[in-house]
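# Kindly generate the corresponding structure for this input.
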Amino acid sequence: MTSDDLVIVVVAGLVGTACGLLGPFLVLRRIALLSDAVSHAVLPGIVAVWLVWQTRAPLPVVVGAAAFAVLCVLGIDALRASGLVASDAAIALVFPALFSLGVLGVTRFADGIHLDLDSTIYGEIAFVPFDSVDLGGGVGVARAAVVLGVVVLLNLALITLLWKELKATTFDPAFGATVRLRPQLLSRLLLVAVAVTAVSAFEAVGAILVVTMLIVPAATAYLLTDRLVVMVALAVGVGWVGAVGGHALAVAYDSSIAGAMGLVCAACFVAALLGSPKHGLLTRRLRRAAAS
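Model (predicted):
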């Protein structure tokens, strides 16, 4: 494995870690598709940056995208908190509205220029080693690794400091409200962390891999354990398995790296679905056959 290959694997692993720390809470709260909503809702932020500053530079674009990603998750959470709209319906109401606003902005104000998600926020992980930042002394480190390393630390600090509160409000929001844990505020903090994580990773690795890492490892871990702390650890582990195994698969078959990583994560889910000790389809069938 070359140094560039190692950088790609490490960056993908950092994405898997950042997403794995938050993904289990999304799965347990049944808002896993929030990550996909965020990937569409950032378009008006990109358009706004172009209209105001006439630039597609990475930093302003990420800031604009993050602002609308946060707006998206706060809007979804506000609709859910109203009690009038279910979680899936809230997601389906907010992100199409923001995405439509972005499409209108592109067609009305940015027509004729190459301004779309592919060119601004949907990255390609194979290019990660070529965008480095000097940390001093001539030491260059991939910019994506630095950014995602900070995001991992922030997410780890969030769930460590608020572990009991997040756990209580995830499994029993009514109890959390009774003991004044402020479940709505905790939910919004979690969703903002998801938005920041997603947008921070989009430019480097692409939206598809971010959505995959937020949902698939957490869903896999959900089938393997009933303990939240183990579920989070397993989700992070599956993310790293996807990063390492997916890169090896992509190199072997000369295919898309992000696609191969997503495929390996999906294979882990299928394996858990079939062979989970408690919930696996084959395991339950064998158990019924032995009982009869």
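# can we go C-alpha only for contacts and neighbour counts from here?
Noted.
# Off-centre distance for stretch 68-79?
When distances are taken as CA atoms, centre = their mean, to the nearest Å, stretch 68-79 is centred 15 Å away from the chain's centroid.
# Which residues outside that stretch are in contact with it?
34, 37-39, 41-42, 44-45, 85, 87, 90-91, 94-95, 98, 184, 187-188, 191-192, 195-196, 199 (CA atoms under 8 Å, 6 or more residues apart in numbering).
# is it true that Gly20 lies in a helix?
Yes. Assignment of Gly20 by DSSP: H, G, I helix; E, B strand; the rest coil places it within a helix.
# Strands of the stretch 101-250 of the chain, start to end?
132-134, 140-142 (DSSP state E, counting those that start in this stretch).
# now, of those strands, which is deepest in the fold?
Most buried of the strands of the stretch 101-250 of the chain by mean neighbour count (mean count of other CA atoms under 10 Å) is strand 140-142; its value is a mean of 17.
# between the strands of the stretch 101-250 of the chain, which gets nearest to Ala126?
Set against Ala126 and scored by CA to CA, those come closest in strand 140-142, at 11.8 Å.
# Need the residues that contact the closest one.
Here strand 140-142 has contacts from 7, 128-135, using CA under 8 Å, 6+ apart.
# Can you lay out the residues you listed as a markdown table showing distance to Met213?
Shown next, in a markdown table, are those (distance: CA to CA, whole Å):
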| residue | distance to Met213 |
| --- | --- |
| Val7 | 18 |
| Val128 | 18 |
| Pro129 | 20 |
| Phe130 | 23 |
| Asp131 | 22 |
| Ser132 | 23 |
| Val133 | 25 |
| Asp134 | 28 |
| Leu135 | 28 |
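# Out of those residues, which is nearest to Ala248?
Nearest member of those to Ala248, counting by CA to CA, is Val7, at 13.4 Å.
# my guess is the closest one meets Pro129, correct?
Yes. Between Val7 and Pro129 there is a contact at 6.2 Å, judged by CA atoms under 8 Å.
# So for Thr170, which of the strands of the stretch 101-250 of the chain sits nearest?
strand 140-142 (35.4 Å).
# about what we covered before: out of the strands of the stretch 101-250 of the chain, which gets nearest to Val205?
That would be, of the strands of the stretch 101-250 of the chain and by CA to CA, strand 140-142, which comes in at 12.4 Å.
# could you pull out the helices for the stretch 101-250 of the chain?
Along the stretch 101-250 of the chain, counting by DSSP state H, counting those that start in this stretch, helices occupy 117-120, 143-161, 163-171, 173-178, 183-205, 207-224, 228-253.
# relative to helix 183-205, how tilted is the second one?
To tie it back to what came earlier, the one meant is helix 143-161. Interaxial angle of helix 143-161 relative to helix 183-205 (axes from the mean of the first three to the mean of the last three CA atoms, to 10 degrees): 160 degrees.
# The structure of the following sequence is requested for comparison with the preceding one:
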Amino acid sequence: MIFDSNAFLIIFTGALIAISCGFLGVFMMLRKMSMTGDAISHAVLPGIVIGYFVSGSQRSLEVIIGAGLLGILATLMIEGLRKKAKVQLDASIGITFTLLFAIGIILINLFAYKVDLDQECVLYGEIAYLPIDLWITKSGLNLGPRVTWLAILNFLFVVGFIYLLFKELILTSFDEGFSSVMGIPAKGINLALMSMVSYTTVSSFESVGAILVVALLVVPPATAFLWSKSLMPLLRLTAALGILIAVLGYYLAYWLDSSIAGMMVTVAGGFFLISALIKGKKPSWLKGTTKVESPLGI
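Have a look, this model is predicted:
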């Protein structure tokens, strides 16, 4: 079994991304909006193209900002269609991501057809290239893998966001009407959560890819839901699953000579299937309950 600096960096970065996505995915699942992450991952394509036009680089801050703004726009469109136009959530998600993704493809075909910027390079990533993608300053200082620093920054943002808005996220997730009575801006909290999902998706493009980020947003929290009935153990179990997914995914990919990112998600799916077979039934607290104290265990 090989364990060197490159293996450590890949596992460490993959674990950070899995934990960050998993933490956000817990609150997305509580709101029954798990697949909103899928919509965001496709909808940000026009923002990436526009950011590239502005900066002339695929790895610039403008690309991240453009994608983040499009993620927020996608969230607003989904909410607007659901509440104003009375369209069901799944339909509003489908309409939003297909429309914005199609616009992104058209922009690429019209203006960036000679550039290595297409839907494939945007939506898929390979974490195996992480050790050679170094962050070198203008003075020549090597700071290490650029994607690892992005993963650390994103992890700190996610943890800080949940810590600062923990109570608000809980109340708006379980009872939006009650949270409004308590004076909590439910729409603002929801927009903030979707903004974090947008940033996490975009910042993880070049490591595991946007499509695989969607899996990490959904599968580890869903697996943890099968084992836990309270929120804090749920978050801890999601984090533990993220670490296991990164470790097992890396070594299975090494032994089988396959995609590391793909194997990580395969391991996540395996954990879920095994958990579903063992548990056999849905936890009672998910069967329509709206009481905050039941899943929180307080």
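# Are any of the contacts of stretch 68-79 of the first structure buried, and if so which?
34, 37-39, 41-42, 44-45, 87, 90-91, 94-95, 98, 184, 187-188, 191-192, 195-196, 199 (16 or more other CA atoms under 10 Å).
# And Ala233 of the first structure, how close does it get to Gly137 of the first structure?
Distance, Ala233 of the first structure to Gly137 of the first structure, by CA to CA, to the nearest Å: 35 Å.
# actually Leu26 of the first structure, sorry about that
From Leu26 of the first structure to Gly137 of the first structure the distance is 41 Å (CA to CA).
# repeat for Ile121 of the first structure
When Ile121 of the first structure is compared with Gly137 of the first structure (using CA to CA), they lie 31 Å apart.
# Which one's more surrounded, these two?
Taking neighbours as other CA atoms under 10 Å, Ile121 of the first structure and Gly137 compare with Ile121 leading, 26 against 6.
# is it true that Val213 of the second structure touches Cys21?
Yes. Counting by CA under 8 Å, Cys21 is a contact partner of Val213 of the second structure at 7.0 Å.
# Which one's more surrounded, these two?
Per other CA under 10 Å, whichever of Val213 of the second structure and Cys21 has more neighbours is Cys21, with 32 against 29.
# Can you tell me what that one aligns to in the first structure?
By TM-score structural alignment, Cys21 of the second structure lines up with Cys19 in the first structure.
# Name the helix or strand for Leu277 of the second structure, please.
Assigned by DSSP states H and E, Leu277 of the second structure belongs to helix 260-279.
# and that helix, which stretch of the first structure?
Aligned using TM-score structural alignment, helix 260-279 of the second structure spans residues 257-276 in the first structure.
# hmm, who's touching that stretch?
With CA under 8 Å, 6+ apart, stretch 257-276 of the first structure has contacts from 124-126, 205-206, 208-209, 212-213, 216-217, 219-220, 223-224, 238-239, 241-247, 249-251, 279-283.
# cutoff 7 Å now
125, 209, 212, 216-217, 220, 223-224, 238, 242-243, 245-247, 249-250, 280-283 (CA atoms under 7 Å, 6 or more residues apart in numbering).
# do stretch 186-199 of the second structure as well
For stretch 186-199 of the second structure, using CA under 7 Å, 6+ apart, the contacting residues are 24, 37, 40, 68, 71-72, 75, 169, 172, 176, 179-180.
# which of those are buried?
Of the contacts of stretch 186-199 of the second structure, these count as buried by 16+ other CA under 10 Å: 24, 37, 40, 68, 71-72, 75, 169, 172, 176, 179.
# and those residues as CSV, adding distance to Arg82 of the second structure?
Formatted as CSV, these follow (distance: CA to CA, whole Å):
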residue, distance to Arg82 of the second structure
Leu24, 21
Gly37, 16
Ile40, 16
Gly68, 21
Gly71, 17
Ile72, 15
Thr75, 11
Leu169, 20
Thr172, 17
Glu176, 15
Ser179, 19
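# out of the residues you listed, what pair is the most spread apart?
Of all pairs drawn from these, the greatest distance, 26.7 Å, lies between Gly68 and Ser179 (CA to CA).
# element containing Val15 of the first structure?
helix 3-28.
# what about Val214 of the second structure, distance to Asp38 of the second structure?
Val214 of the second structure is 6 Å from Asp38 of the second structure, by CA to CA.
# What's Val7 of the first structure aligned with over in the second structure?
That one, Val7 of the first structure, aligns with Leu9 by TM-score structural alignment.
# what's the answer for Ala66 of the first structure, then?
Checking TM-score structural alignment: Ala66 of the first structure goes with Gly68.
# Report the mean distance between the helix or strand in which its match is found and its aligned residues in the first structure.
Element membership for Gly68 of the second structure (DSSP H and E) is helix 61-83. Between helix 61-83 of the second structure and the aligned residues of the first structure, the post-superposition mean distance stands at 2.4 Å (mean CA distance after the TM-score superposition for the first structure).
# rewinding a little: just the buried positions in the helix holding Leu277 of the second structure, please.
By 16+ other CA under 10 Å, the buried positions in helix 260-279 of the second structure come out as 260-269, 271-272, 275-276.
# Closest one of the residues you listed to Ser55 of the second structure?
Using CA to CA, the buried residues of helix 260-279 of the second structure come closest to Ser55 of the second structure at Ala261, 28.4 Å.
# measure the closest one to Ile10 of the second structure for me?
Distance from Ala261 of the second structure to Ile10 of the second structure, by CA to CA: 10 Å.
# any residues in contact with both of these two?
Joint contacts of Ala261 of the second structure and Ile10 (CA under 7 Å, 6+ apart) are Ile127.
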